[in-house]
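A.B. asks: A structural model of the following input is requested.
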Amino acid sequence: MSAAATVFHDLDEVTSSTLGINKNPWWVKERDFKNPTVPIDWSKVTRQSGVFQGLPRPTVADFTKAGVVGGTSTDLETPEMALTLYDAMAKEFPGWTPGYAGMGDTRTTALCNASKFMMFGAWPGNMEMGGKRVNVIGAIMAAGGSPTFTPWLGPQLDTTTRPQDFGAPVWQGTPEENLKTCRSAFRFFGGSDVGAIEIDDDVLKFIHSQIGGKAVVVEDVEEAYETATKMVIPRKCKWILMWSARQSLEATRRQAGITESHAVWYSYSRFPKVGAQFQEFIRGLGYQALNPGMMGFLANPLAALAGMGEHGRMSSPTITPKYGTTNRAMWALITDLPLLPTPPIDFGAYKFCKTCGICADSCPFNLIQKGDPTWENPASAKSGIQQGTFEGWRTNTADCPHCPTCQGTCPFNSKPDSFLHAVVKGTVANTPLLNSFFTNMEKAMDYGRKDPEEWWDMDDFTYGIDTSY
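C.D. replies: Prediction:
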């Protein structure tokens, strides 16, 4: 690839370019379709079942028996891992203590727990209603419902009308107009950027063959449907719409303790609602939008193919040119609304990760792959991650407790109001010659993680999101 920015030869090329959809910085370059910065061997990629091995969740009794605080706040870490995290946090932030639940002081613990309400779109368990304790999810499941409000076909509320049901024409826009329409709607609901991919046999490989034990199949039907055994994609639903949503940068940099913090939990509480509302919006235009859910697709390759960002060393989070890894949603919807495909982009992240490694060095459990990108990483194979399909990095997610460390360390998380970081990003995008120097500068100037206590004295933005960029 050329080190120069994208070159336009005439006005038609300018108007057909998708770079302006998400208002990416000038140093972001477009690549050919299906040719992201991470090399892919399409012949080796196959559809996966979507079942990946992870750590078994410990019980409260496990923690109590070990004499470790944590209780119901535990995520996937074992008591032994919790002690490792407590020690690492205390060394990184002198004076930090795990508190009564392993997440820090009482107010941080309170904020974390409050942020978990209806996380992942899940109905609550026991909650106060009219002076009674009601098991909401139990009642919904007993009535034949699902555990979340994010179904395959969308909520399809009685209040969401479709034009064709009233003899009116469906919305008609060009693929570019439709993509911009989606961007505007997503940003109104609380999302950030959008991208689109036209589905072919290769792209379909990144949609899992099963979701929740049901087969995901493509059929020659007009309307999508779901049965007890399968979820059906109409062949006319030819586009994947990728969308992202940000989590608080400052809170992300200040996560500490037994698990991820309010920055993560509140994002998981908000963003399923964004997706459900968008499904209703597409239905209101007269089209279909199918939600494979968080566990129904591989986000990193689809995001790279749709030009949302680049594959990086952390492997699961997509590195984006504006927000680094501070995206909590990088989700997909399948639709029959015609969309302008957005090609992969290059802003130097994949190349920078080759010489950086800050996130890998920060991992208390040494689970993030170090060194150059490879076609295989045996340490990650036991999780079910395919080997030999791409030349990149694969985190050992089978042993990852989802601790709060790595996400806040990425140098690409920096704000654009920093002149120095703007110069660095522009340079990194065009030449890798100074990458090692910039990595050392990042370490020396300590731009990454910050003391959690500082957050309470900050005058942060609403939702912790600076919408000026």
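A.B. asks: contacts, neighbours, all on C-alpha from now
C.D. replies: Fine.
A.B. asks: where along the stretch 101-250 of the chain do the strands fall?
C.D. replies: With DSSP state E, counting those that start in this stretch as the criterion, the stretch 101-250 of the chain has strands at 126-129, 132-135, 194-198, 210-211, 214-219, 225-226, 230-234, 239-246.
A.B. asks: got the angle for the fifth one vs strand 230-234?
C.D. replies: It stands for strand 214-219. 20 degrees (axes from the mean of the first three to the mean of the last three CA atoms, to 10 degrees).
A.B. asks: and the closest residue to His402 other than its chain neighbours, which of the three is it?
C.D. replies: For His402, ignoring the flanking residues on the chain, the nearest one in space by CA to CA, 6 or more residues apart in numbering is Thr259 at 6.3 Å. Under DSSP: H, G, I helix; E, B strand; the rest coil, the three-state class of Thr259 is coil.
A.B. asks: next, count neighbours for Thr259.
C.D. replies: Each residue near Thr259 was counted by other CA atoms under 10 Å, and the total is 23.
A.B. asks: cool, the one 3 residues further on as well?
C.D. replies: The burial count assigned to His262 is 23, neighbours taken as other CA under 10 Å.
A.B. asks: so how far is Asp457 from the nearest residue to it once chain neighbours are set aside?
C.D. replies: What sits nearest to His262 in space, not counting adjacent residues and going by CA to CA, 6+ apart, is Cys112, at 4.3 Å. Counting by CA to CA, to the nearest Å, the gap between Cys112 and Asp457 amounts to 17 Å.
A.B. asks: let's compare: structure for the following, please.
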Amino acid sequence: MTKFHSIISRRDFMKGLGITSAGLGAMAGIGPVFKDLDDMMASPSGNFKRSWWVKERDFRDLTIDVDWNVLDIRKPFTIAPLTMKLLEEGPRIERRGAAMRANIKGDRLQDHAVTEALDRVMNYVKAGAPVPLNQDINVASTQFLNGGPDYWGTPCWEDTPEENLQLVRSVMHYFGSSQVFVFEIDDYMKKLFTQEVSWGDVDTPQVNQSNGVITLPNKCKWGIVGAIKQNSVIQKYGIKVHEDGPAKGYQPHFAEASCYDAYIDLHIVSLKIQAFLQGLGYSGVDAQFVGSGRHDPIRSLFGQYSVPFSAFAGLGEMSRANIICSPEYGLGIRRPVLMLTDLPLTPTKPVDAGIFNFCHTCKICANNCPSGQLSKDDEPSWEVHNYQGQPINRSGICSYRADYVVASNFGCPRDCSLCQGICPFNHPNEAIIHPIIKGTVGATPILDGFFANMERFMYSPENMDMDAWWKRDLNSWSGDALPGFPSRVD
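C.D. replies: All right, here's what the predicted structure looks like:
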């Protein structure tokens, strides 16, 4: 196993942190001293640690008494029957409906819709999570639980578009999407849908079985874009390709875990917001399964709707890598939630954080692209690449053109997402210098070249130690995101 031993003494390291010799003696008395990384990984802190007052007992020795001569779960056992009939009884429905109509905080329609949404999605996933054919929110069909305003005898949710946006942002943040934006579906935005989509006065999406065209409801005049963040630490394990061996020239596939983990989050969050919208009395149409992606999984994989809608809604800017770059998360985001709805919402505007302008100078993603498919041109272009007489880029935009034929021959997107992990905008704002740099880039391009060179010098691709990852300190590792749990145990 490869071992990494520090060549810097502990005293010099502490001096670099600004800690004097007086502080060293004090610190030595309050914590363990490690000579190197191997020392640290071999310590008890390398495993899951409970708080100091939690004591271990012998195997099978619980804090309650157990008579093993009597206890046998295999014996007949009866519990109170919690049946669907009990759940659907009139008094319970009336009690909850009355609380909603009385606008009791914690039991209002919007309050109940949160719990109701999660209950439905839980049962939907347990049942095997089939994709609903009509693209509506049938995650809560009668085979699971009923719900919504009609069921509880309450009116649909009504508020201003501004308040509705705040409501959706709040609940989606809880569901797992940290940032939410909105675009209005007007005649211009409809040009961003494929030829397999039409619009009509229908209540729910309708599929023409003869030609596969999906008719979307005209009433769905707004689109919700919800950011899905990837694990930025795991991404770093793929910012340098293998230099030799059978995988030479390709990034370590372990890094792709951040991609597929985020895709799982995407679909779960999408189901949750669909169910929540129904709980308010409105529709939610998941744009991830609308259009050609429905019939062609490969085309769906490229997320043909995600980039333009994300740009117009203001999630981020177009980048040299031809995907959305977020001012806060860089390229460390996966395909966002894209939900069409008839709930009136205030649209959000596109943004300029200096990102696309920075891409003119930076070129770090293109220069490190192992397939060579990303453009290294100084200026963006209206021109498109062609393959067998057909364009492989969208016409009508001036951007840095990617050669997707080259990418496909290399094995993208399955075998590489290096560009996502190496973007300078990926750095979190916790370090004081990063928001200063982002603020400068957003205000003026004069230092773009300097900052790009600083990125190359300070954050050059390195080989990440997989052995260290598997033996990481689970009590303090910053790369494991567990929503709702503390970051460490003291």
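A.B. asks: sorry, back to before: Cys112 and Asp457 of structure 1: who's more crowded?
C.D. replies: Cys112 (21 against 7).
A.B. asks: re earlier: quickly note the distance from the residue nearest to His402 of structure 1 to Lys273 of structure 1.
C.D. replies: 23 Å.
A.B. asks: also His208 of structure 1?
C.D. replies: Separation of His208 of structure 1 from Lys273 of structure 1 (CA to CA): 22 Å.
A.B. asks: the closest residue to Asp372 of structure 1 other than its chain neighbours in helix, strand or coil?
C.D. replies: Of all residues not flanking Asp372 of structure 1 in the chain, Lys354 sits nearest, at 5.5 Å (CA to CA, 6+ apart). Lys354 of structure 1 falls in the helix class when you classify it by three-state DSSP.
A.B. asks: mind telling me what Lys354 of structure 1 corresponds to in structure 2?
C.D. replies: Taking TM-score structural alignment, the alignment pairs Lys354 of structure 1 with His360 from structure 2.
A.B. asks: neighbours around that match, how many?
C.D. replies: Neighbour count of His360 of structure 2, defined by other CA under 10 Å: 19.
A.B. asks: map Arg328 of structure 1 across to structure 2 for me.
C.D. replies: Match for Arg328 of structure 1 (TM-score structural alignment): Arg334.
A.B. asks: can you get me a residue count around its match?
C.D. replies: As a burial measure, Arg334 of structure 2 scores 24 neighbours (other CA under 10 Å).
A.B. asks: same question, Asp459 of structure 1
C.D. replies: 8.
A.B. asks: give the contact list for it.
C.D. replies: Contact analysis of Asp459 of structure 1 by CA atoms under 8 Å, 6 or more residues apart in numbering lists nothing.
A.B. asks: that one should be in a strand, yeah?
C.D. replies: No. Counting by three-state DSSP, Asp459 of structure 1 is not found in a strand; it is coil.
A.B. asks: so the aligned residue in structure 2 for Phe365 of structure 1 is in which element?
C.D. replies: Under the alignment (TM-score structural alignment), Phe365 of structure 1 pairs with Ser371 in structure 2. Ser371 of structure 2 is part of no helix or strand when elements are defined by DSSP states H and E.
A.B. asks: what's the separation between Ser371 of structure 2 and Ala407 of structure 2?
C.D. replies: If you go by CA to CA, the gap between Ser371 of structure 2 and Ala407 of structure 2 works out to 6 Å.
A.B. asks: now do stretch 443-452 of structure 1: everything it contacts.
C.D. replies: 93, 251, 253-256, 358, 408-411, 414, 442.
A.B. asks: quick revisit: now distance to Ser380 of structure 1 and mean neighbour count too, for the strands of the stretch 101-250 of structure 1, in JSON lines please.
C.D. replies: Below are the strands of the stretch 101-250 of structure 1 laid out as JSON lines (distance: least, CA to CA, whole Å; neighbours: other CA atoms under 10 Å):
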{"stretch": "strand 126-129", "distance to Ser380 of structure 1": "37", "mean neighbour count": "12"}
{"stretch": "strand 132-135", "distance to Ser380 of structure 1": "38", "mean neighbour count": "12"}
{"stretch": "strand 194-198", "distance to Ser380 of structure 1": "28", "mean neighbour count": "25"}
{"stretch": "strand 210-211", "distance to Ser380 of structure 1": "21", "mean neighbour count": "22"}
{"stretch": "strand 214-219", "distance to Ser380 of structure 1": "26", "mean neighbour count": "16"}
{"stretch": "strand 225-226", "distance to Ser380 of structure 1": "33", "mean neighbour count": "14"}
{"stretch": "strand 230-234", "distance to Ser380 of structure 1": "29", "mean neighbour count": "21"}
{"stretch": "strand 239-246", "distance to Ser380 of structure 1": "26", "mean neighbour count": "25"}
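A.B. asks: please tabulate the ones you listed in CSV, including the columns distance to Ile385 of structure 1.
C.D. replies: Converted to CSV, these look like this (distance: least, CA to CA, whole Å):
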stretch, distance to Ile385 of structure 1
strand 126-129, 36
strand 132-135, 36
strand 194-198, 23
strand 210-211, 16
strand 214-219, 19
strand 225-226, 27
strand 230-234, 23
strand 239-246, 22
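A.B. asks: quick one: which of the ones you listed is nearest Asp346 of structure 1?
C.D. replies: With CA to CA as the criterion, Asp346 of structure 1 lies closest to strand 194-198 of the strands of the stretch 101-250 of structure 1, at 14.6 Å.
A.B. asks: what span of structure 2 is that closest one aligned with?
C.D. replies: Using TM-score structural alignment, strand 194-198 of structure 1 pairs with 180-184 in structure 2.
A.B. asks: now what about the matching stretch, what contacts it?
C.D. replies: 168-169, 172, 221-227, 309, 312-315, 345-349.
A.B. asks: which of those residues are buried?
C.D. replies: 168-169, 172, 221-227, 309, 312-315, 345-348 (16 or more other CA atoms under 10 Å).
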